[in-house]
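>>> just to be clear, the model below is a prediction. Sequence and coordinates:
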Amino acid sequence: MARRWFFLSPLAGLLLAACSASGPAVADGARRLPPPRLDPAPAQPGEQVAVFAGGCFWGVEAVFDHVEGVREAWSGYAGGSADTASYERVSDGDTGHAESVKVAYDPRKVSYGKLLEVFFSVAHDPTQLDRQGPDVGNQYRSVIFYTTPQQAQVARAYIAQLAAARVFDAPIVTQVVPLRGFYMAEAYHQDFAAQHPGNPYIAYNDAPKVAHLKQWLPALYRPQTQIVPVQLH
């Protein structure tokens, strides 16, 4: 298991930020996928919340910040307890947390199924077990944290659909588990890719994900993101 760079301060993060110190990055596994066959409207009207984990949260957040219909996406931690929900502790890889992204979206503009299509096609590689590209460890595992039984049903149906179609060269290892709690990451992690596009890690690992979203799912792509001040609570 690799331990990532630990930011001693936000300034250090701006100068030396990298989600991993584990070695060179590898090519992402992005690919065009069929849309989910099961994609019903949510049972309750109004804004919905989805939570995804797929490697370093910088890139996953960057992708969803560019999805039309998403009001905001936040980096954070899910899967563990509140007392270990910090960058330093989660980086040890033994807290049960996965680096995660909370997505607030308008289902009138983008469905949960479409968010799943984005997650599986461009946001990460769902065949990588306890890692994502250069980032190695349980905290980088692929997880869908569902907030309603309907989300769980749609997610499992889509995984089964993709597995049956054999669109990936290896089995999908994405977990589908209930969301017990989401804990916001430190302020300097929020909108990191948007604020630091020249960071080498972002340019090599995460910018291509947003480019694939624009190329393959143009109807969902939003060209500019709005950086919203983060309120940590």
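Ah, there it is. Numbering: from 1, shown residues only.

>>> please count neighbours and contacts with C-alpha atoms only from this point.
OK.

>>> name the nearest residue to residue 82, ignoring sequence neighbours.
residue 183 (7.0 Å; C-alpha to C-alpha, 6 or more residues apart in numbering).

>>> hmm, residue 189 is touching residue 77, no?
No: using C-alpha atoms under 8 Å, residue 189 is not in contact with residue 77; the gap is 11.5 Å.

>>> contact partners for the closest residue to residue 70 other than its chain neighbours?
Excluding the flanking residues, the one nearest residue 70 by C-alpha to C-alpha, 6+ apart is residue 105, at 4.1 Å. By C-alpha atoms under 8 Å, 6 or more residues apart in numbering, the residues touching residue 105 are 47, 48, 49, 50, 69, 70, 71, 72.

>>> element containing the third one, please.
Counting by DSSP states H and E, the element that carries residue 49 is strand 48-54.

>>> for the next helix or strand after that strand, name the packing helices and strands.
For strand 48-54, the succeeding helix or strand toward the C-terminus, using DSSP H and E, is helix 57-65. When contacts are defined as 3 or more C-alpha pairs under 8 Å, 6 or more residues apart in numbering; DSSP states H and E, helix 57-65 sits against strand 70-78, strand 98-105, helix 192-195, helix 207-216.

>>> closest one to residue 85 among these?
Residue 85 lies closest to strand 70-78 among the helices and strands packed on helix 57-65, at 6.1 Å (C-alpha to C-alpha).

>>> put this next to the previous one:
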Amino acid sequence: MTRFTPFAALLVVGAAVFAFRSPSAASDLAVRAPAAALAEPIVGNRETAIFAGGCFWGVQGVFSHVKGVVSTTAGYTGGKASTAEYETVSTGTTGHAESVKVVFDPHQVNYADLLRIYFSVITDPTELNRQGPDEGTQYRSALFPQSATQAKVARAYISQLTAARTYSAPIVTRLETSQGFFAAEGYHQNFLARNPDYPYIVINDRPKVDALHRIFPQSWRA
């Protein structure tokens, strides 16, 4: 995403932001991935998953509209607590990925369902260490399974998508071991919902939310 300080965040409206790509082009990236053949059994009333798929504004914005999602938190995963700070993570040298912690009710939506949404409208799994206009390892497409079962489901789903040739290029989404999830600064939380007309959001992230509504209406929550 465009780098900014909390004080300058809403002032960045330059031509470079608009040059990233048009809303129609961003929307065209959506792919209706097949339902996962393998899903984990339901255990308990709450489960946590961590997803990284580019700028966490859009990842959080989409998942916050999914039925069964209880809460979403933007943050950093894959590095140390001492470097889990926006300006430092933005250097691409900390090992962190911008990520979103999703707490969900498995009786309403399971991990396999969230993976399907993630691979369909949130991330382009064929882009290595970038997403759309954002470049660097901090914007990588990565999954951080929170259990052995989640890891099994995620691996099986990636294999399923690969065998089905869902994408025109190889899937580079990584499965990584989490070193801890560190919540991002307050001004990043629910950024899409609080700033729906921010140029970056209009161009890159609102089309993803629209794609969720269009492709998965049964999963949509206003």
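Noted; the coordinates are in hand. Computed from a prediction, not measured in an experiment: that's the story for all the values here.

>>> returning to that earlier point: quick one, which of residue 189 and residue 77 of structure 1 is more surrounded?
More crowded of residue 189 of structure 1 and residue 77, by other C-alpha atoms under 10 Å: residue 77, with 29 against 19.

>>> hmm, the more buried one is touching residue 184, no?
Yes: counting by C-alpha under 8 Å, residue 77 of structure 1 touches residue 184, with 6.5 Å between them.

>>> residues touching the residue nearest the centre of structure 1, list them.
With distances taken as C-alpha atoms, centre = their mean, the residue of structure 1 nearest its centroid is residue 60 (3.3 Å). Residue 60 of structure 1 makes contact with 53, 54, 101, 119, 123, 124, 206, according to C-alpha under 8 Å, 6+ apart.

>>> of the residues you listed, which is the nearest to residue 5 of structure 1?
Relative to residue 5 of structure 1, the closest of the contacts of residue 60 of structure 1 is residue 206; by C-alpha to C-alpha it sits at 17.1 Å.

>>> relative to residue 187 of structure 1, how far out is the closest residue to that closest one other than its chain neighbours?
Of all residues not flanking residue 206 of structure 1 in the chain, residue 59 sits nearest, at 4.8 Å (C-alpha to C-alpha, 6+ apart). Distance from residue 59 of structure 1 to residue 187 of structure 1, counting by C-alpha to C-alpha, to the nearest Å: 16 Å.

>>> higher neighbour count, these two?
residue 59 (28 against 16).

>>> neighbours of the residue lying closest to residue 131 of structure 1 once chain neighbours are set aside, just the number please.
Once flanking residues are discounted, residue 131 of structure 1 sits nearest to residue 140: 5.0 Å by C-alpha to C-alpha, 6+ apart. When neighbours are counted by other C-alpha under 10 Å, residue 140 of structure 1 registers 26.

>>> counterpart of residue 140 of structure 1 over in structure 2?
Superposed on structure 2 with TM-score structural alignment, residue 140 of structure 1 falls opposite residue 139.

>>> isn't that match right up against residue 58?
No: with contact defined as C-alpha under 8 Å, residue 139 of structure 2 does not reach residue 58; the gap is 11.7 Å.

>>> which residues sit in contact with the residue mapped onto residue 38 of structure 2 from structure 1?
For residue 38 of structure 2, the aligned residue in structure 1 is residue 38 (criterion: TM-score structural alignment). Neighbouring residues of residue 38 of structure 1 by C-alpha under 8 Å, 6+ apart: 113, 154, 157, 158.

>>> and with 6 Å instead?
By C-alpha atoms under 6 Å, 6 or more residues apart in numbering, the contact set of residue 38 of structure 1 is residue 154.

>>> go on, the one 10 residues further on?
Contacts were defined as C-alpha under 6 Å, 6+ apart; by that measure residue 48 of structure 1 touches 104, 105.

>>> repeat for the one 4 residues further on
When contacts are counted by C-alpha under 6 Å, 6+ apart, residue 52 of structure 1 touches 100, 101, 143, 144.

>>> the inter-axis angle of the host helix or strand of the last one versus strand 70-78?
With the criterion set as DSSP H and E, the secondary-structure element containing residue 144 of structure 1 is strand 142-146. Strand 142-146 of structure 1 and strand 70-78 are oriented at 110 degrees to each other (axes from the mean of the first three to the mean of the last three C-alpha atoms, to 10 degrees).
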